[in-house]
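Next one to model:
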Amino acid sequence: MAAASAAHPSGAKKTISPGVDRISLLPDEILGAVISFLPTDAAAAARTGALSRRWRHLWRSSPLDLDDRHIPGPRDCPDRAGAVSKILSEHQGPVRRLRIESIGDPDLGAWLRSPALDKLQEIDIDAPRYSDPLPLTTLRFAPGLRVARFVSCSLPGALDVVDAPAFSFPRLNQLALVSIYMRERALHGLLAGCPVLEGLLLEGCGGIDRLRINSPTLRSVAVCDRYYTKGIVVENAPRLERLIGADWPFTTPYITVISAPKLEILGSLVDDFSRFRLPSTVSQEMVADNLKMPMRSVKALHLTSCGPNLNSVVVFLKFFPCLQKLYITTSPQSAMENAYQLDPQDPIECLDHLREIVLQCYVGKETDVNFAKFFVLHAKALELMKCGVNDVCTEEWRADQYRRLQFDCRASQNAQFDFRSDFNRRIAICFHDNQTLSMADPFESSCMLCRKGWSV
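Next comes the predicted model:
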């Protein structure tokens, strides 16, 4: 193989022979960025130092992601706390991300005051004991934070019913609140102090009867809560693209979308359309008008349907005429006929746009077959239908299903079917990192496994 030329960090060109360490020829800025993604432990430093002498000073000065979970020893071990203190005192570069569970550690105050954290961009505080107070020292990072996640800790002023705390996070882009009890006024005060917030994740946050979304910047809202007895109201969210939730199929709150012109991803909802409405404070005339206005922006929808119930699902199909992806999780009930007859005077416009349908908990009995067959015979743009089957799918069983679904008479000749048991799970959104807020499609089967061990 011919020798190659590359620019050395000093600027001089150098001939590279086969087997030469090309990685070490990269600029310090790139190598420092690579190192910043490695775990926070001595083993990682030793491995990188073994690659090249040049890497040794890079490790000491590169941006650091400090995660106390990567430090050996139990949470209350003095050696473990000492390791955190040593890293903060000796590391020459800035700490970019801090993830810590030792909120009750007596050394925590000293850690948070460390100059090494002056340029902190991401913070993740997970209290080992529920409602441990968030140290006020944490707020010194507010001006530079871009990502924040607070778990099980008590936020300042969270229970104040008179004066909401005055927070200011001018650069915060992503916020996750998990298992935090707070008043609605306090939550809105917090959000008001985040002028560029695009992603909001709420999981298990009690104390709020009604969640109001009123933001000019939010693009993604993920909610895993059963506490909103008065519903979720999207009052004015001009940039909101996704409103997703877990646990809603069990106690689906009333969902009201007054203004969200860019909303594309919605669910999971039960197939009870009465829960998709305006609040009682609005006149009945406005309610009637609202339900007549289709939401053409929604492209992906997830529903939970008992039966499944084709008549109930069709109501949603009419309200989302530009739907391209439909996810249905069935909850088996008594047999339903599911013999819906199309009315030319009342068309279902989305049947011209639906490209993919995913049916979870497909049994293959008459109720399921008739439900799926409706889309086989009428979805003109259908490309793929996935059916998550409870039992093992034999070739003989598949052939029988194709026959009963009248696959040869399908409306879309490009349609393909996939009967499998490995994605037969109730859709459960993973709420334990901020990926839910940015992934292209949070309802895809690859995202159905909950890392925290929820039943799926």
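
going forward, measure contacts and count neighbours with C-alpha atoms only.
Fine.

was I right about Arg60 contacting His91?
Yes: judged on CA atoms under 8 Å, Arg60 makes contact with His91 at a distance of 5.5 Å.

quick one: the helices in the chain?
Listed in chain order, the helices of the chain (DSSP state H) span 28-35, 42-51, 54-61, 78-90, 108-112, 184-192, 284-292, 310-319, 366-378, 395-404.

Can you give the contact residues for the fifth one?
It stands for helix 108-112. With contact meaning CA atoms under 8 Å, 6 or more residues apart in numbering, helix 108-112 is reached by Val84, Ser85, Leu88, Ser102, Pro135, Thr137, Thr138.

contacting residues for the last one?
With contacts defined as CA under 8 Å, 6+ apart, Thr138 is in contact with Leu112.

Could you do Asp163 as well?
Applying CA under 8 Å, 6+ apart, the residues near Asp163 are Ala186.

OK, contacts around the residue lying closest to Glu184 once chain neighbours are set aside?
Once flanking residues are discounted, Glu184 sits nearest to Ile208: 5.0 Å by CA to CA, 6 or more residues apart in numbering. When contacts are counted by CA under 8 Å, 6+ apart, Ile208 touches Met182, Arg183, Glu184, Tyr227, Tyr228.

To compare against the first, here's the next sequence to fold:
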Amino acid sequence: MGSPAPPVPMDRVTEALLRVRGEDPQDQEALVGRILGYIHVVLPDPPVSRRATLRAFLPNDGVDRVSALPYALLRDIVSRLPDKDAARTAVLATRWRELWRRAPLVLVDSHFLAPAAASASTGEVARTEARRVTANVSRVLAAHPGPFRCVHLTCSYLGEFPSLLARWLQTLAVKGVQDLVLVNRPFPLALELPTALFGMRALTRLYLGLFKFPDTAGLPRTVNFPNLRELGLCSVVIFSKDMDFVLTRSPALEILCIQASLLTERLRIISRSLRCVQVVVATDLDILLAYAPHLERLIVWSVMAKERSNMRIKIAPAPALSIFGYLEPEFHTLEVGNTVIKAETRASPTTMVPTVKILGLRVRFGIGDDVKLLPAFLRCFPAVERLHIESKKTAEPTGKLNLEFWKEAGAIECIQSHIKLMMFHNFHGDQSELSFLQFILENAPMLTKLVIVYPKRTFTSVTEANSKLEPLFSAKWASTCCSLLLTEGAYAEGEEPLELQSFKRGSNFSVRDPFAFIVRV
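All right, here's what the predicted structure looks like:
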């Protein structure tokens, strides 16, 4: 995991301010470097690559058949090349001279990095290289008349040029940029985006990283993003009112991705067009699904609670919602309609979301209060066919619950009538985990596959891992055609967050089950 270029070394003013606060500037630089790495995992890949190769076997007659292709096809070819290679096609032949200027441009600033620049993390070398990349971007933006098919800016340096970003955004707006990825290469960290952002009416996809979102108060009613279909906000400082503004003014938005919500206390989802909402590293964020008739996926990959552990997830009627997770009893308060779901809540039509087919839950099986909520949560989703459970280990277990608890919990419709697949992630072999698994096996007649995944290096051998499952084979399984697969995960516990392996799967509608990332099921 990493980014094309590390953060530019901080300026002396920022360094002095950190020292006054008693913080180590080197620690801060290392932290920002890690944040950049996480952001670049989430970002969509550029549509062109410098590593790609093009080969052709030419005939011996010397005839230039490529140049004889239709003009529209040549224009499309040039638009799919890295920017420097596209510009170089002007020397091929007379017909190619104006193609670069007339083809929709793809601009990726990491292509301007010198080979050794990506490792230059300190000193004037990094600043000089970043300034050079920034100057190259300015030249390309000025030289090409547009339109810009995709602009991917993650390595430029804007801290020393406060007015440059506004000029770039104005140029991109005028020249019709469609796909924009814009990440601040700090420092400064909270660089505010210019309001020129709101002039980009041709945008279909926008990803922003490490910026402060502009204040939307006072903007005219005519401001909107009429064509925006995908929006990603990565470590962006944005207030709830400004998030509301963006959702209201994006009538075609289908995909919303939020990584590390900053200052956003509430995400209120009101949209006729949204199909997928993904959140990763949500910090004290309430998610209120108020009105989204076409929303199919609501995915919270991970949370990070700072002050409270009752982040609210409220689900109003959601007729298209089919994938939901990860719901965590440790952090989340689930509200369906106007009912807060508690351990003693009885199932009723007003507390159910019958459209959900794929459900993810993250549970501390060593904490009794977490486990007691699990039956109530499962009753809210009576039609679940694929259940994903991630077991969270806790340093101080309290109130481990055995098989008797599950027998007394009563009927759970999704287990008794619908679940066909269950994947149990982060299996440690604890008795509380085994009790839950045994309950599933004894009460799920439709179950065809149980996949149990243990973290790398959890057990000393496969034999030891298999021995942990012996109690399950002495149980009476409700399904006569269920298979059990025990497999080791690719990472040790805490080594690689789940969301980093799966985030891009979440908004890929061709992936049926974004939670099934380990084995094909």
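
Got a TM-score for the two of them?
Scored against TM-score structural alignment, normalised by the length of the first structure, the superposed chains reach a TM-score of 0.76; 421 aligned residues with a CA RMSD of 4.1 Å.

Mind putting the helices of the first structure into TSV with mean neighbour count and distance to Thr329 of the first structure?
Listed next are those as TSV, based on neighbours: other CA atoms under 10 Å; distance: least, CA to CA, whole Å:
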stretch	mean neighbour count	distance to Thr329 of the first structure
helix 28-35	16	41
helix 42-51	14	44
helix 54-61	18	48
helix 78-90	16	45
helix 108-112	17	45
helix 184-192	20	32
helix 284-292	12	24
helix 310-319	18	11
helix 366-378	20	11
helix 395-404	12	19
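
Asp433 of the first structure is nearest to which of those?
helix 184-192 (19.2 Å; CA to CA).

What residues in the second structure pair up with the closest one?
With TM-score structural alignment applied, helix 184-192 of the first structure matches the range 240-248 in the second structure.

dump the residue contacts of the spatially most central residue of the first structure.
When CA atoms, centre = their mean is applied to the first structure, the residue found nearest the centroid is Thr436 (1.3 Å). Thr436 of the first structure makes contacts with Ala222, Ile429, Cys430, Pro442, as judged by CA under 8 Å, 6+ apart.

What residue in the second structure is paired with the residue nearest to Glu184 of the first structure?
In the second structure, Ile208 of the first structure lands on Thr264 (TM-score structural alignment).

okay if I get the helices of the first structure as TSV plus distance to Leu175 of the first structure?
Supplementary listing: the helices of the first structure in TSV, determined by distance: least, CA to CA, whole Å:
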stretch	distance to Leu175 of the first structure
helix 28-35	24
helix 42-51	29
helix 54-61	28
helix 78-90	25
helix 108-112	20
helix 184-192	9
helix 284-292	31
helix 310-319	31
helix 366-378	39
helix 395-404	45
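
Let me know which of those is the nearest to Asp67 of the first structure.
helix 78-90 (9.1 Å).

Quick one: work out the angle between that closest one and helix 54-61.
Interaxial angle, helix 78-90 of the first structure versus helix 54-61 (axes from the mean of the first three to the mean of the last three CA atoms, to 10 degrees): 100 degrees.

Show me the contact partners of helix 78-90 of the first structure.
Contacts for helix 78-90 of the first structure (CA under 8 Å, 6+ apart): Asp68, Ile71, Pro72, Gly73, Pro74, Asp105, Asp107, Trp111, Ser114, Ala116.

Could you identify the buried members of the residues you listed?
Asp68, Ile71, Trp111, Ala116 (16 or more other CA atoms under 10 Å).
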